[in-house]
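Asker: here is a sequence together with a model predicted from it:
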Amino acid sequence: PDGCVPLDATRGINKVEITDKIPYIISPRHTLLLTDKPLFLRWNPVTDATRYTVIIKSPSEYIWETEVSENQVIYSGKFPLKTGVRYKVIVHTDTEVSSFDEKSPFSKQDYLGMGFALISQDEQQEILAKTQELTQKLDGEARVLSIAEFYQQNRLNVEAIAILESFIDQGYKTPTIYRILGEIYQQIQLPGLAKNYYLQSAKLTGVDDVVGTAKIEATLGEVYATLGSNEEAIRWLKLASNKYEKLGEFQLGDEVKLSLEKLQQELGEE
């Protein structure tokens, strides 16, 4: 199941308790917004839950509340969101669990945390001008990747995810698109979703791309380790280690070996 990890988990092996028993927020999560219309809210579906109470709140007040039976809803926009205010989505279920039950994996110094904020009108104009420029200069996958990267650089994670997932829905299924989606979900501390995209990227990466394959295998090793699946993590790390050794990429290989040795020690392997 999907879950959340400590902020530094992508840099090492940190065990976490993963549970699908709470409606943790998937979107918008740890992101700035280009616009609040439409604003799609999505969370983890909880087994046996039939009703979800969904709330948007600012640090000082509750903005909006509704009740739904699915694990997604569109914010009505009845009360326009203000720029520069950090909002948070809260979901309660009729099984008496809540998104509050997820302890924030983000640093207290991180302004966004598990929340979201709307950028100013001036910033919005700058972003739109740049994306229009990229749209005119580039085509196809290059255009989508460039815009997604630009969104990421500006912490517009929800926008980056939307353009990449839309590209996949149009039938453009490439290893790079899936890998970048994995990176974004890992960045917003949802390793279970990141794992799914990384696996798809690994499946689509050509056998001739040995470096690309090794990198995705090493990343999968880290993700499985953060999810607590040590044996699966070791399997992927071994695959990556073997490839780096054959390629003579000793620095990258040594980093993988360190992670591998730590996991093997925990499992009592030689």
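Answerer: Everything's here; your move. Residues are numbered from 1 along each chain as shown.

Asker: could you use CA atoms for every contact and neighbour count after this?
Answerer: Fine.

Asker: how about the nearest residue to residue 156, chain neighbours excluded?
Answerer: Of all residues not flanking residue 156 in the chain, residue 32 sits nearest, at 4.8 Å (C-alpha to C-alpha, 6 or more residues apart in numbering).

Asker: how about that neighbour, what does it touch?
Answerer: Applying C-alpha atoms under 8 Å, 6 or more residues apart in numbering to residue 32 gives the contacts 112, 116-119, 154-158.

Asker: put this next to the first one:
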Amino acid sequence: MSGSLLSKQVLAAHRIVEATGKVELKRQNSSYRPVSEGTELRSGDLLKPASGVRVKVLCEDGKIRSVTAGVTTGINQICPPPRTRNGSRPIVKARPVDRYMPYIISPRATRLLTYTPTLRWNDATDASRFTVTVRGRGLNWTQEFSREQVCQDGICKVVYPGSQPLQPGVSYKLIVETDTNRASTEDSTGGLGFKLIESDQAREIQVIAERIQQQDVPDQFKGLALAELYAKSDLTAEAIEILEGQENDQKIVPSYRLLGDLYRRIGLVLEAEGPYSKAIELTTATQHWEELAAAKAGLGEVNYARGNRQEGVSMLEEAKAIYEQFGDREQVGELEKRLEQLK
């Protein structure tokens, strides 16, 4: 998928969290169609609940607002316009990795809110010990761990203790080396460093996060809204951590699709495949055709990046057909451009 289309899917502005009956949505350059709880809303959308239907929207600012029943209302009248953010960084181009390489999963190509991030890397299957290093301007923290201490279910992780504090604005890099002479630096992908977010931006995000936590909405919508809030501010590692940490019964279709998008944003196509596939599986029981199309497009890109080019193009064409069926000309145009690039 092109960078702009992935960013658009990641950066949903607002979301329907309650709908007691028929609700129709009209996007720009599209026709009206019925929608349900969980549908993302963007600037320029029109919402039309039937008479007597109660609809609530969780806005990007973390507040819930009601939609007047029986009339058509623009989303910009319901929620404040979205803020400009830095979350639409270019997608990291995936490079080939193998299961014996301790490639970095997190933090990579991200900003951070926390001073003590969870450091995650691929379990290099034949390694017994790992030397973990965080380097940056004036900082060089190193510690050795055994497989038994840090690895489980194919992932190794440890919390950075903060004994050598990270500083805002400084670029850091996580490096992992094994006792089998393999290293994360074998991954030649560029731009995998991470930085602490500036304190004024962190305060603004934390205010909205606390507001979301206080809202009386189902937990699955809270987790999704928090992940989207972080993703919009390029806090990709923490957005992924929230989504990965949700209980299975709290994960809904947009959560899986967003998780796939975020892994693909940082060049981890292997990790993106499972969430995309789960989103596609779950959409068979919902009306979330947009999520189905987005997940198919994402999985198409994953297949293409992994060398399954024919299957990748086929899935992108399936996504395009879904958007065509529902009259979303903007997304159709984006996919047409992408398919032309792949020919």
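Answerer: Good, I have the coordinates. Since we're looking at a predicted model, the values are computed, not measured.

Asker: how close does the residue nearest to residue 156 of the first structure sit to residue 201 of the first structure?
Answerer: 26 Å (C-alpha to C-alpha, to the nearest Å).

Asker: residue 174 of the first structure too?
Answerer: Separation of residue 174 of the first structure from residue 201 of the first structure (C-alpha to C-alpha) stands at 7 Å.

Asker: quick one: which of the two has more around it?
Answerer: Per other C-alpha atoms under 10 Å, whichever of residue 174 of the first structure and residue 201 has more neighbours is residue 201, with 25 against 16.

Asker: counterpart of the more buried one over in the second structure?
Answerer: Taking TM-score structural alignment, the alignment pairs residue 201 of the first structure with residue 279 from the second structure.

Asker: cool, and residue 88 of the first structure?
Answerer: Superposed on the second structure with TM-score structural alignment, residue 88 of the first structure falls opposite residue 173.

Asker: quick check: closest non-adjacent residue to its match.
Answerer: Residue 173 of the second structure sits nearest to residue 193 (C-alpha to C-alpha, 6+ apart), 4.7 Å away.

Asker: what do you get for residue 174 of the first structure?
Answerer: Using C-alpha to C-alpha, 6+ apart, the nearest residue to residue 174 of the first structure is residue 204, at 6.6 Å.

Asker: could I get the full set of helices for the second structure?
Answerer: 3-10, 75-78, 147-150, 199-214, 219-232, 236-245, 253-265, 269-282, 289-305, 309-325, 329-342 (DSSP state H).

Asker: and the residue lying closest to residue 257 of the first structure once chain neighbours are set aside, what does it touch?
Answerer: Excluding the flanking residues, the one nearest residue 257 of the first structure by C-alpha to C-alpha, 6+ apart is residue 241, at 6.6 Å. By C-alpha under 8 Å, 6+ apart, residue 241 of the first structure lies in contact with 214, 218, 253, 256-257.

Asker: separation between the alignment partner in the first structure of residue 146 of the second structure and residue 92 of the first structure?
Answerer: Using TM-score structural alignment, the partner of residue 146 of the second structure in the first structure is residue 68. Using C-alpha to C-alpha, residue 68 of the first structure is found at 11 Å from residue 92 of the first structure.

Asker: common neighbours of these two, please.
Answerer: 52-54.

Asker: buried subset of those residues as a PyMOL selection?
Answerer: Buried residues among those (16 or more other C-alpha atoms under 10 Å), as a PyMOL selection:
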select buried, resi 52+54
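
Asker: strands - which of the shared contacts of residue 68 and residue 92 of the first structure land there?
Answerer: In strands, judged by DSSP state E, the following of those are found: 52-54.

Asker: quick one: residues contacting the most centrally placed residue in the first structure.
Answerer: Note on the first structure: the residue nearest the mean C-alpha position is residue 185, at 1.1 Å, using C-alpha atoms, centre = their mean. Each residue near residue 185 of the first structure by C-alpha under 8 Å, 6+ apart is listed here: 191, 193-194.

Asker: columns neighbour count on top of these, output as CSV?
Answerer: CSV is the format used below for the contacts of residue 185 of the first structure (neighbours: other C-alpha atoms under 10 Å):
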residue, neighbour count
191, 30
193, 20
194, 26
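
Asker: closest to residue 229 of the first structure out of the residues you listed?
Answerer: Ranked by distance to residue 229 of the first structure (C-alpha to C-alpha), those are led by residue 191 at 11.9 Å.

Asker: which residue in the second structure aligns with that closest one?
Answerer: By TM-score structural alignment, residue 191 of the first structure lines up with residue 269.

Asker: name the nearest residue to that match, ignoring sequence neighbours.
Answerer: residue 302 (5.4 Å).

Asker: can you count the residues close to that neighbour?
Answerer: Number of residues near residue 302 of the second structure (other C-alpha under 10 Å) recorded here: 27.
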